[in-house]
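>>> Okay, here's the prediction I keep looking at, along with the sequence it came from:
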Amino acid sequence: MNDESHSRDVTVNVIPSLAQIAPEVWDACACPEAVDGRPLDPFTTHRFLSALEDSGSVGTRTGWEPQYLVVEVEGETVAVAPMYAKGHSQGEYIFDHSWAHALERAGGRYYPKMQLAVPFTPATGRRFLTKPGWEVLGRSALVQGAIQFAANHQLSSVHVTFCTEDEAEAGAEMGLLHRVTQQFHWLNEGYATFDDFLSALSSRKRKAIRKERAKAQAFGGEIHMLTGAQIEDRHWDAFWRFYQDTGSRKWGQPYLTRKFFEIAHDRLRDDIALVICERGGVPVAGALNFIGREVLFGRYWGCIEDHPCLHFEACYYQAIDYAIAHGLKRVEAGAQGEHKLARGYLPAPTHSLHWLAEPSFRDAVEHYLDAERRAVDEDIEILTAFGPFRKDQREEQQ
């Protein structure tokens, strides 16, 4: 079967729960590459998305109502997408609050809207999930299905966030608005050790990182990187305390429920690299990472004690160590944070797609996005030039 089968009967269904589709059917679209190993990222797998749903992290009264898209050709599922009806813009990391305010000031209604995304996860990955060979038909059917759903329910918009660059280009050709934002990623240039990475930095930055690592390691305890069966229930008890502290300060309340971490212990441990910092045998800080085929995705940090530079060590340097040891190509350190630049993380573009029902509103946003793209491109160029790498290394990277 392939995309030349355009004349065949295509149906797009919306289902409110992943319990209505078998894991192997969903994953045949979401991560066909995982047949012989890890998925490119775990975030669109049935096990991850269903953990969000089963834990109550998404669903009723969360502002994230699942409306998963399923495309079938003569009864065969060939494409799926994680789609949610959103009652707010929290947990997305592609900020559109100003759009909502503008439309509502003009007498329109921005919420609810539709979001094709992985909730609470600013990590680039495929959003139009298709079986191999069905990319063109599958993407087209998913886009048309999402827009038709929004139109049928008189919703303001559809947003596809943290999609791949390839998907962004395809979506733009279908008439969606293309937005470019930025994150900071660490790139593995074939380093054999952390010192190899440091040797690529300017002398001043190299010394600064060594000082930070020394300060962090002197916090009076031990730092452990755990994955798979090494992760125990007690580690989740500790990390929940860390996560609650960070969530209450950043978002007012944590996005994930305690039950999510219980489910993660059963279903997702092999996808996780968990940093736990213990002092006197008591966990005092930690960082949660997810493991992809080529990328380590940094997600959450928290602590119950403050120690100099321990945040940088647990979140950034431990992730680099892990990526080097396991031959990963990149570390994505999550949303925002220009402070990451001094730690060897360089700016990288991220992509999203947008459909807006109101024509005049769409035109205004399109003009804004054109200017924003130019500004982001310039910002990435400037930040890269002032990055921590030696001049000869910067020239090679460019």
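Noted; the coordinates are in hand. Numbering: from 1, shown residues only.

>>> Every contact and neighbour count from this point should use C-alpha atoms.
Noted.

>>> in the stretch 251-398 of the chain, which spans are helices?
For the stretch 251-398 of the chain, the helices defined by DSSP state H, counting those that start in this stretch occupy 258-267, 310-312, 318-325, 359-385, 391-397.

>>> In JSON lines, list those along with mean neighbour count.
Formatted as JSON lines, the helices of the stretch 251-398 of the chain follow (neighbours: other CA atoms under 10 Å):
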{"stretch": "helix 258-267", "mean neighbour count": "17"}
{"stretch": "helix 310-312", "mean neighbour count": "21"}
{"stretch": "helix 318-325", "mean neighbour count": "20"}
{"stretch": "helix 359-385", "mean neighbour count": "14"}
{"stretch": "helix 391-397", "mean neighbour count": "12"}
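
>>> Quick check: which of these is nearest to G334?
Proximity to G334 (CA to CA) singles out helix 318-325 among the helices of the stretch 251-398 of the chain, at 12.1 Å.

>>> for the closest one, packing partners?
Packing partners of helix 318-325 (3 or more CA pairs under 8 Å, 6 or more residues apart in numbering; DSSP states H and E): helix 194-199, strand 295-303, strand 330-335.

>>> Following element in sequence after the first one, please.
Of the helices and strands lying after helix 194-199 in sequence (DSSP states H and E), the nearest is helix 203-217.

>>> mind checking which of the helices of the stretch 251-398 of the chain is nearest Q144?
It's helix 359-385; of those, that one is closest to Q144 (CA to CA) at 17.4 Å.

>>> how far does that closest one sit from the chain's center?
21 Å (CA atoms, centre = their mean, to the nearest Å).

>>> Which elements pack onto it?
strand 177-187, strand 346-356.

>>> still on that earlier bit, turn the helices and strands packed on helix 318-325 into CSV, including distance to F149.
Converted to CSV, the helices and strands packed on helix 318-325 look like this (distance: least, CA to CA, whole Å):
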stretch, distance to F149
helix 194-199, 48
strand 295-303, 31
strand 330-335, 29
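
>>> For V25, which of the helices and strands packed on helix 359-385 is the nearest?
strand 346-356 (26.0 Å).

>>> What residues sit buried inside the closest one?
Judged by neighbour count using 16 or more other CA atoms under 10 Å, the buried positions of strand 346-356 are L346, P347, A348, P349, T350, H351, S352, L353, H354, W355, L356.

>>> quick one: which of those is nearest H159?
H159 has its nearest neighbour among the buried residues of strand 346-356 in H354, at 4.5 Å by CA to CA.

>>> List the contacts of the closest one.
Contact analysis of H354 by CA atoms under 8 Å, 6 or more residues apart in numbering lists S157, V158, H159, V160, L176, L177, H178, R179.

>>> Output the contacting helices and strands for the helix or strand hosting the fourth one.
Using DSSP H and E, V160 maps to strand 157-163. Counting contacts by 3+ CA pairs under 8 Å, 6+ apart, strand 157-163 packs against strand 113-116, helix 135-152, strand 346-356.

>>> hold the first one in mind and look at this next one:
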Amino acid sequence: MEDISKVPAIEWDACMASTNPFTRHAFLWALEQSGSVGGDSGWRPYHLLLYRQQQLVAVMPLYQKSDSWGEYVFDWAWADAYQRYGVAYYPKLVSAIPFTPVTGNRLAIHPQAKPYAEAIYQQVSGILKQQLQQFSSWHGLFLEASECQQWQSRAELTLLRREGCQFHWFNRDYASFDDFLAALTSRKRKQILKERAKVQHLHYHWFAGDAIANELWQRFYYCYQMTYLKRSGHGGYLSGDFFLKLGRLLADNVRLLLVCRDNEPPEQAFAAALYLADEQQHVLYGRYWGTLQELDGLHFEACYYQGLEYAIRHGFSCFNAGAQGEHKVLRGFEPVMTQSLHAIAAAEFQHAIEHFCAEERQHNQQYVATMRQALPFKHSD
């Protein structure tokens, strides 16, 4: 399926059976309809759908990829190896949410079809095996741990497992930000207070859902685009129309932070950060940000500390502020392992990539252990 709009949203979301905003039909539809995927983006929709007696029983977000941008599970070295041997690595198949390193369902089975899960996994793996006659590989990125186990035990494919590391903040029933600070060592607590003091003269305005007018979206997008342009030489992967559609379709999930100076209205904010909230699973996601002026401490404040305060104030149990960034550890974010699975069509490359994955897993386990020792909480001293 090359156009998710041809799938009724209610049927897709019934299979996903999750409040994760990134796997919902609306998020993927907004990506496609805004031109953020498709065209020359490197992401060509190729979604997999399974029906049983005319009922949609399983869905998989799937894309044909002509490069490896926007995946956050890096395989550039694999592509280089293929190129050195004169073998095409692209196109490949990727099951992921474009530009979104967030764990979630990839093969989603309708709750009523769970009794047939084993047969569905076997059928889907058979379809992927056929597809690997024309694609170099299949990559299931940021899989739920339970789904990863299901794939490994039920799929009729040789699957190589990779592990990665992100840093998430967990709410230990903190009553306030000060309560969170009290759990840290004195030195780390003082460091955070010092960082926040640099930008406390600014004004931070939160907007949610339908309260985000088009003018505020335009200001956010301007900040986002200018920051991408400065750092990457392009205006960002996502279009302004994507954010407008997101605000309309996922209004219940969207939280927008605008940063202003004295007497400056939100429409003239000079920095902004966009969050998405899953209130049923009590998870806050920090996703996109931008600024028109670089200020020391502003990124940490807008993307981390304001998010922490919001999570505590509204009772979120987890704050996922995005991929990578070991600098988060000293600010109370804990290492979390992520998982992905990879099917390689060419047998001559499979052994080398399997060895690479094994070494990478060992390195990541050591890395996570080291990061845990660096956590700033009093009990970690």
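It's in. All figures in this text were calculated on a predicted structure; none of them were measured in a lab.

>>> quick check: angle from the helix or strand just after the strand holding V160 of the first structure to strand 346-356?
Sequence order places helix 165-173 as the next helix or strand after strand 157-163 of the first structure, per DSSP H and E. Angle, helix 165-173 of the first structure to strand 346-356, by axes from the mean of the first three to the mean of the last three CA atoms, to 10 degrees: 30 degrees.

>>> helices and strands around helix 165-173 of the first structure, which ones?
Applying 3+ CA pairs under 8 Å, 6+ apart, we find helix 165-173 of the first structure packed against strand 177-187, strand 346-356.

>>> will you turn the ones you listed into TSV that also has distance to G387 of the first structure?
Listed next are these as TSV, based on distance: least, CA to CA, whole Å:
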stretch	distance to G387 of the first structure
strand 177-187	11
strand 346-356	7
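
>>> To T130 of the first structure, which of those lies closest?
Minimum separation from T130 of the first structure across these (CA to CA) falls at strand 346-356, 17.6 Å.

>>> what's that closest one aligned against in the second structure?
Using TM-score structural alignment, strand 346-356 of the first structure corresponds to residues 334-344 of the second structure.

>>> That stretch against the first structure, how far on average?
Once fitted to the first structure, stretch 334-344 of the second structure is off its aligned match by 0.8 Å on average (mean CA distance after the TM-score superposition for the first structure).

>>> V102 of the second structure and G322 of the second structure, how far apart?
Shown here: V102 of the second structure relative to G322 of the second structure, a distance of 8 Å by CA to CA, to the nearest Å.

>>> The two: who's more crowded?
For V102 of the second structure versus G322, the count of surrounding residues by other CA atoms under 10 Å is larger for V102: 25 against 17.

>>> Run through the residues that contact the alignment partner in the first structure of that one.
With TM-score structural alignment defining the correspondence, V102 of the second structure maps onto A123 in the first structure. Counting by CA under 8 Å, 6+ apart, A123 of the first structure makes contact with F162, F297, E332, G334.

>>> Tell me who's in contact with the first one.
Contacts for F162 of the first structure were tallied using CA under 8 Å, 6+ apart; they are A117, P122, A123, T124, G125, R127, T350, H351, S352.

>>> Map those onto the second structure and name those still in contact.
Shared with the second structure under both residues aligned by TM-score structural alignment, their matches' CA atoms under 8 Å, the contacts from the contacts of F162 of the first structure are A117, P122, A123, T124, G125, T350, H351, S352.

>>> just to revisit the earlier point, could you measure from the match of V102 of the second structure over to L69 of the first structure?
20 Å.

>>> In the second structure, point out the residues matching stretch 232-247 of the first structure.
The alignment of stretch 232-247 of the first structure onto the second structure (TM-score structural alignment) covers residues 213-228.

>>> D245 of the first structure is nearest to which of the helices and strands packed on helix 318-325 of the first structure?
Closest of these to D245 of the first structure is strand 295-303, at 6.5 Å (criterion: CA to CA).

>>> can you name the residues of the second structure that the closest one overlays?
Mapped onto the second structure using TM-score structural alignment, strand 295-303 of the first structure covers residues 283-291.

>>> Next, the buried residues of the matching stretch.
Buried residues in stretch 283-291 of the second structure, counted by 16+ other CA under 10 Å: V283, L284, Y285, G286, R287, Y288, W289, G290, T291.

>>> Have a look at how far, on average, whichever strand or helix holds W217 of the second structure is from the first structure.
For W217 of the second structure, the element it lies in under DSSP H and E is helix 214-232. Compared with the first structure after fitting, helix 214-232 of the second structure deviates on average by 1.8 Å (mean CA distance after the TM-score superposition for the first structure).

>>> now what about that helix, what contacts it?
Contacts with helix 214-232 of the second structure, where a contact means CA under 8 Å, 6+ apart, come from 234-236, 240, 243-244, 258, 266-273, 288-292.

>>> cool, and stretch 175-183 of the first structure?
Stretch 175-183 of the first structure is contacted by residues 94, 168-169, 171-172, 332-337, 347-355, 366, 369, 372-373, 376, 380 when judged by CA under 8 Å, 6+ apart.

>>> make it 6 Å
Residues from elsewhere that reach stretch 175-183 of the first structure (CA atoms under 6 Å, 6 or more residues apart in numbering): 172, 335-336, 347-355, 369, 373.

>>> got JSON lines for those residues, with distance to L103 of the first structure too?
Listed next are the contacts of stretch 175-183 of the first structure as JSON lines, based on distance: CA to CA, whole Å:
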{"residue": "A172", "distance to L103 of the first structure": "23"}
{"residue": "A335", "distance to L103 of the first structure": "26"}
{"residue": "Q336", "distance to L103 of the first structure": "26"}
{"residue": "P347", "distance to L103 of the first structure": "31"}
{"residue": "A348", "distance to L103 of the first structure": "30"}
{"residue": "P349", "distance to L103 of the first structure": "27"}
{"residue": "T350", "distance to L103 of the first structure": "25"}
{"residue": "H351", "distance to L103 of the first structure": "23"}
{"residue": "S352", "distance to L103 of the first structure": "20"}
{"residue": "L353", "distance to L103 of the first structure": "18"}
{"residue": "H354", "distance to L103 of the first structure": "15"}
{"residue": "W355", "distance to L103 of the first structure": "14"}
{"residue": "L369", "distance to L103 of the first structure": "16"}
{"residue": "R373", "distance to L103 of the first structure": "21"}
